[in-house]
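*Asks:* my questions concern the predicted model and sequence given below.
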Amino acid sequence: MKRNRPRLSRRTFWVLCALLVCLRLTLTGFQQAYIWVGGAPLDDELMFRAANSITAGQWLGAYDYLTLSKAMFFPVWLALLHALHLPYLISGAALWCGAALTAAFAFSPMWRKKDPEQGRVLTLALFAVLAFLPSSWASYTLRVYRDNIFPALCLYFFAGMAGMALRAVQEKPAPLWPWLAAAGAGLACGYLDREDAGLFLLPFAAAATGIVAVVLAGKHRWRALAAQLIPYLMLGAGVLTFCTLNYTHYGVFALSDFSEGSFAAAMGAMMRVDTDSDKPYLSVPADARAKIYAAVPELEPLAYWLEEDDQLQNDFRDPGLDDYRAGSFYWA
């Protein structure tokens, strides 16, 4: 006896998708955003202040030691929401729902070939699971900080690359550029949202592109092969735009001081100084700093602040190691 499987028309599918999105946004509407005013000058407050400057037409504000300390896409997002009069948490949830729906469709070739209606059931189920993923509305997403949108940007990227790859191996050629554009948007915005994003986004992108390029070359699909450049061109355009704006306003052609420029070069030089310390997590231990103070007169004034100032000791020094951990030393 043949079992009846759940079936779903196209119209019903989209109605249910809309209802799920409305439910997800409604649940988010009961949550409250928070910002650590005066308590997070390196995080929430930094981004919020930069967004105010963008809204006032002053790019990221006056240039000081914090202005380019991080990647600054999130202030652009905040300024955009302000210009469009959109609520912060609802907009973040909507961005996540869009990424979840993109991911659900990205994997749909795995199950819709035999029965399109049953395939829509599985696509809807995957969308529902992703849309209501607990991590997408966890407490860290309520901060007025880049963690609110970064998971969604990563999901757009991974979904775009997966959707492209699954269609590239199909016997019947399918357009790949929409998925590559989605991947490019996620890659560019994610890269500009966090200064460390490239460490795990770019290796995945390179692996996916390389594998798919071999498949496409074997099938002589040269146009689709050329389209593999789309995510990287979008990333390049985004980086060039930010670097140009930073150069126009501050004379610094860089995304952030964290990864490039004079401060990054100085950090690299200090971390290359020989040390006798074997304590973990220390990038520039105390004995290396002593050598630096003695060898570089310009840095000698830092000795008081890094070694004696009570506020810096309290804020950044690890009491267990009695020294600065890598990230803490960077900020100190």
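*Replies:* Yep, it's here.
*Asks:* drop to CA atoms for contacts and neighbour counts, all remaining ones
*Replies:* OK.
*Asks:* and Glu260, what does it touch?
*Replies:* Shown in contact with Glu260 (CA atoms under 8 Å, 6 or more residues apart in numbering): Ala254.
*Asks:* ok, it to Leu68 distance?
*Replies:* Separation of Glu260 from Leu68 (CA to CA, to the nearest Å) stands at 10 Å.
*Asks:* same thing with Phe127?
*Replies:* Remark: distance between Phe127 and Leu68 (CA to CA) = 37 Å.
*Asks:* check it against this one:
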Amino acid sequence: MKKKTSISVSWLICIAIAIAFTALRLALCEVLMVYYIPFTGYDDVMQLLKAISITDGVWLGAFCSTTLVKGVGYPLLTALFHSINIPYIFAYHLLYVVSCLIFIIAIRPVVPNKWFALVAYTFLLFCPIAFSAQLTRLYRDIGYYSVALFSFSMPLGMMLRYKDTKHSILFAICAGLSLSFAVSYREDSHWLLIYGAACSIVYVIAALFYKRENSKKRRKILTVPTLLLISFLAYQLIISGINYHYYGYFISDDYNSGSYAKAYGALSRVNNSDEDPKIAIAEAQRIQLYELSPAFAELRNHLESDDSAFREWVRVQGEYRTGYFSFVLRDVVAAAGYYT
């Protein structure tokens, strides 16, 4: 009887400490100030306007060259927090707290004791990056580390529960949804998809070895990674379906798919003997393309003329910098009257 009381008290102490640290962590975020950078057509202002449009019930607003350039995850999450009246900074720091808790729950099968879990939780909770100036900016960076941690935890939790299909199913479904959301939060989050696939492979191999003597259980092993895939595709199909309803494009964003992705991919495949990672499509490549493509030649004055407003994007050795050229291309095509 004394042993049970002792265990109960130790758990209460552990939980009380965790609650105290959580309260302190959330209190610290109250001193942070939000800022944004104006005139950022593809960053702060664009994503804020999308969040406002979602709140107003018109999805991402009127269609233009910036509508599908980035995933809907951040505007969607920001609109959700606004609709339930949670302050911006507090909401995203609360999201991080939840992500930390999810990680601890995910690794429970390999956690030696509650005190180890408390130390790990505290270590994650007070990660200093969350208080950096960049992450108080009115931009999607504020939530990406939380989304990434959540998306990292779910496949890990699924993988660590290879001995029990029932307990791994919920993690698999949440893993698919979280990975899919992460890709829509930052459209260049493919590293998380590789990680999710790796966890699924390890899960299948580990489960096959563990259940090698039980043929009935072995037949159910693929159920878990299949559910992960289904839930991943379900979210993507829903977002693509909404985009199709509003804009006529069945894609989640045009960074990874659609006509823009194909066009930019074709442009970037032109050979450049003096390849520089800071320059996506050098002037020498563009000159070749003007001769090969009448459509691209229509953009020549916008891209090359000294008095063109788009030349302000020329930053590296008289060239358009890699990250900027993708935005310049959109603006130039829009200026030529092709974005409708």
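*Replies:* Cool, got the structure. Fair warning: this is a prediction, and the values are worked out from it, not measured in the lab.
*Asks:* quick one on the thing from earlier: more neighbours, Phe127 and Leu68 of structure 1?
*Replies:* Shown here are Phe127 of structure 1 and Leu68; by other CA atoms under 10 Å, Phe127 has more neighbours (24 against 18).
*Asks:* what does that one align to in structure 2?
*Replies:* Phe127 of structure 1 maps onto Tyr121 in structure 2, with residues paired by TM-score structural alignment.
*Asks:* verify the contact between that match and Leu101 for me.
*Replies:* Yes. Under the criterion of CA atoms under 8 Å, Tyr121 of structure 2 makes contact with Leu101 at 7.0 Å.
*Asks:* that older thread, what residues does the match of Phe127 of structure 1 make contact with?
*Replies:* Residues near Tyr121 of structure 2 by CA under 8 Å, 6+ apart: 18, 100-101, 104.
*Asks:* next, the mean deviation of the stretch of helix or strand it belongs to compared to structure 1.
*Replies:* Per DSSP states H and E: Tyr121 of structure 2 is located in helix 114-125. Once fitted to structure 1, helix 114-125 of structure 2 is off its aligned match by 0.7 Å on average (mean CA distance after the TM-score superposition for structure 1).
*Asks:* ok, the counterpart of Val69 of structure 2 in structure 1 to Phe150 of structure 1 distance?
*Replies:* Taking TM-score structural alignment, Val69 of structure 2 has Ser69 as its aligned residue in structure 1. Ser69 of structure 1 sits 18 Å away from Phe150 of structure 1, going by CA to CA.
*Asks:* hang on, the earlier thing: where in structure 1 does whatever helix or strand comes next after the helix holding Tyr121 of structure 2 fall?
*Replies:* Using DSSP H and E, the helix or strand that follows helix 114-125 of structure 2 in sequence is helix 141-160. Counting by TM-score structural alignment, helix 141-160 of structure 2 pairs with residues 147-166 of structure 1.
*Asks:* ok, and what's touching the matching stretch?
*Replies:* For stretch 147-166 of structure 1, contacts defined as CA under 8 Å, 6+ apart pick out 92, 95-96, 99-100, 102-103, 105-107, 109-110, 136, 140-142, 176-177, 179-187, 189-190, 193-194, 201, 205, 208, 212.
*Asks:* give me the mean deviation of the helix or strand Leu267 of structure 2 falls within from structure 1.
*Replies:* Assigned by DSSP H and E, Leu267 of structure 2 falls within helix 259-268. Compared with structure 1 after the fit, helix 259-268 of structure 2 shows a mean deviation of 1.3 Å (mean CA distance after the TM-score superposition for structure 1).
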